[in-house]
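Novice: give the three-dimensional model of this entry:
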Amino acid sequence: MKIIIAGGTGFLGENLENYFSKKGNEVYILTRNPKRQNQIYWDAKTLGEWKNTLENAAVLINLTGKSVDCRYNEKNKQEIYSSRIDSTKVLQQAVDQSINKPKLWMNASSATIYVHSEKHLNTEENGIIGDDFSMNICKSWEAEFFKSENGNVRKVALRTSIVLGKNGGAFPKLKMITKLGLGGKQGRGNQYVSWIHIGDFCKVVEWIIQNEDISGAVNVRAPNPLSNEELMKKIRRQLKIPFGLNSPVWQLELASLFLGTETELLLKSRNVYPERLIKSGFQFSYLNLNEALYNLFEY
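Specialist: Here you go, the predicted structure:
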């Protein structure tokens, strides 16, 4: 297959590129800083020569977007919004102009689209979508993505949760703070953490490619969310560290100022279930966190 990954130089993009390249697929990356032969320049907002790459592609995957791991000041909020909307909009223009269009277009989204929930399990069907900055970003992102329909282009929004992998994402940071003795619960610790192993994330993308009846929004996460307190306990156990200092909310608020991030990333309860994947017959390699951590801590 010919696969195009827009914004594919980050943690998720690099893993997808390796996964599909090893299976003999032709993978091209759209990036602002091309460094390899299969990387093509684009600025993620205007049409250019890159649009020709979409011709005869089997799959287009858009992962473009400024990281939300920052302070939500007005400048950053605007960049978070525009980076997602502009890239989706210009890709739509490129798809519209293609003669032989990609058969499938997957666009990144986030499980953050659902409200903070400690009791309600959010599926694609019954998930409660709320109204704040993060949720509105996700809503606008998906609205832009699904606004235009090309009859022959199947569209899937990947509502991804925390992806755990050795070479990026949240896991190396969680491992580091645990080694420093700060691996206790964050806040009350009862907020749910929805997660997926990077290996399963790549398998989900492949599964969606193979199953042509899957379209619309898909929750990309393992089926067993657990509390923040339980998550940190399991990481401590794997590292054989008997204790971890708890971090009350006031302490997290202070730390987030110095680290240039927001406490929402740690304190929001993402209680999400991958109903569509389960019903379609997808088999997770890492169903529970112990299995995932055992793999991630292997050296």
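Novice: C-alpha only now, for contacts and for neighbours.
Specialist: Noted.
Novice: which parts of the stretch 51-200 of the chain are strands?
Specialist: Secondary structure of the stretch 51-200 of the chain (DSSP state E, counting those that start in this stretch): strands at 59-62, 104-110, 154-160, 162-165, 168-169, 192-193, 195-197.
Novice: tell me which of these is the most buried.
Specialist: Greatest average neighbour count among the strands of the stretch 51-200 of the chain goes to strand 195-197 (a mean of 26), per mean count of other CA atoms under 10 Å.
Novice: one more, for comparison:
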Amino acid sequence: MEQPKMIIAGGNGFLGKHLARYFTQLGYRVIILSRKRGYRIGMLHWDGHNLGSWTAALEGAAVVLNLAGRSVNCRYNIVNQYAIIRSRVDSTKVLGEAIARCQNPPVVWLNASTATIYADTPDEQPANTEADGVIGRGFSERVAQQWEAEFWVAATPRTRRVALRTAIVLGADGGALPVMARLARRGLATPHGNGQQWMSWLHVDDFCRAVELLVARPDLEGAFNLCAPQPIRNREFNAQLCRHYQPRWQLPQPKWLLEIGAFLLRTETELILKSRKVAPQRLLENGFTFRYPSCDLAFTDLLPQLT
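Specialist: Purely as a prediction, here's the structure:
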């Protein structure tokens, strides 16, 4: 039996490396499309904007997964806004063009999106589901909408498509959690602002398992929220970090101080102050079982690996 092939565009980051290991263990031959030059087995160069020799790898692929996109951890000035949007839209567009040209196109194309597509969620509002979530109108939400719009407009009728509206993914070897843990050790495991904002999150193992489900089920397409079923308030999230690390002191983080810090670090407070309350309705409806449905279970697994 021929080994199935998986192409991961933008696969050199935290999520890409986990997916590559996970699907390699499942028996896939994983090929990474990377902007980095230099030959390495299992890696092809692309620029994320133009067709090239890399397109031949898509022929007969079982899975194409696009994770490409410039980091949003920056100031949202005009230059950075343009770069953030173009990196996502252009990579999605060129993949669509490449798939459309295939004689034997990929079976399924999964494209990264973000749970940030939903509007800031006040206390009284239920969690956003794929069916009735409230789409926001700010810059971050517009990025997600343009990203998904480019995905759905692609002329790939023979390839099933799934948009991954992914929340914050927690892992011990990358992403946001190691940074949060370092801050917690220094007494910064205190509420961000008033701490009432919701945080949607997902353990990296459940992220890989959810992608596996979406690849394996030919009846699943459209947008899926990839997040744990139990969002948590920022106050409690930080309290759990504090209970684990037990710093000698705790420094308050009011909104005005966060604004100053964000300016000095060249980032935006939206990344920690926006209330993200999202539910994985479609995953649950299709039988997905979370190994880490609650944040305390995720922390019990991950935090000992960071100490």
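Novice: hang on, the earlier thing: can you put the strands of the stretch 51-200 of the first structure in a markdown table and add distance to residue 228 of the first structure?
Specialist: Shown next, in a markdown table, are the strands of the stretch 51-200 of the first structure (distance: least, CA to CA, whole Å):
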| stretch | distance to residue 228 of the first structure |
| --- | --- |
| strand 59-62 | 29 |
| strand 104-110 | 19 |
| strand 154-160 | 18 |
| strand 162-165 | 12 |
| strand 168-169 | 17 |
| strand 192-193 | 6 |
| strand 195-197 | 11 |
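Novice: out of the ones you listed, which gets nearest to residue 290 of the first structure?
Specialist: Closest to residue 290 of the first structure of the strands of the stretch 51-200 of the first structure, according to CA to CA: strand 195-197, at 11.1 Å.
Novice: that's a strand at residue 5 of the first structure, yeah?
Specialist: Yes. Assessed by DSSP: H, G, I helix; E, B strand; the rest coil, residue 5 of the first structure belongs to a strand.
Novice: alignment lookup: it to the second structure.
Specialist: Using TM-score structural alignment as the criterion, residue 5 of the first structure maps onto residue 8 of the second structure.
Novice: about what we covered before: residue 133 of the first structure is nearest to which of the strands of the stretch 51-200 of the first structure?
Specialist: Judging these by CA to CA, what sits closest to residue 133 of the first structure is strand 104-110, at 13.0 Å.
Novice: what's around the aligned partner of residue 136 of the first structure in the second structure, how many residues?
Specialist: By TM-score structural alignment, residue 136 of the first structure lines up with residue 142 in the second structure. Neighbour count of residue 142 of the second structure, defined by other CA atoms under 10 Å: 17.
Novice: please name the residues that touch residue 142 of the second structure.
Specialist: Each residue near residue 142 of the second structure by CA atoms under 8 Å, 6 or more residues apart in numbering is listed here: 117, 136.
Novice: how near is the counterpart of residue 281 of the second structure in the first structure to residue 223 of the first structure?
Specialist: Taking TM-score structural alignment, residue 281 of the second structure has residue 275 as its aligned residue in the first structure. In this view, residue 275 of the first structure and residue 223 of the first structure are 8 Å apart by CA to CA, to the nearest Å.
Novice: with residue 241 of the first structure instead?
Specialist: Distance, residue 241 of the first structure to residue 223 of the first structure, by CA to CA: 27 Å.
Novice: which neighbours do residue 275 and residue 223 of the first structure have in common?
Specialist: Common neighbours of residue 275 of the first structure and residue 223 (CA under 8 Å, 6+ apart) do not exist.
Novice: neighbour count winner among the two?
Specialist: residue 223 (21 against 17).
Novice: name the residues of stretch 241-251 of the second structure that are buried.
Specialist: Of all the residues in stretch 241-251 of the second structure, those buried under the rule 16 or more other CA atoms under 10 Å are 241, 242, 244, 245, 246, 247.
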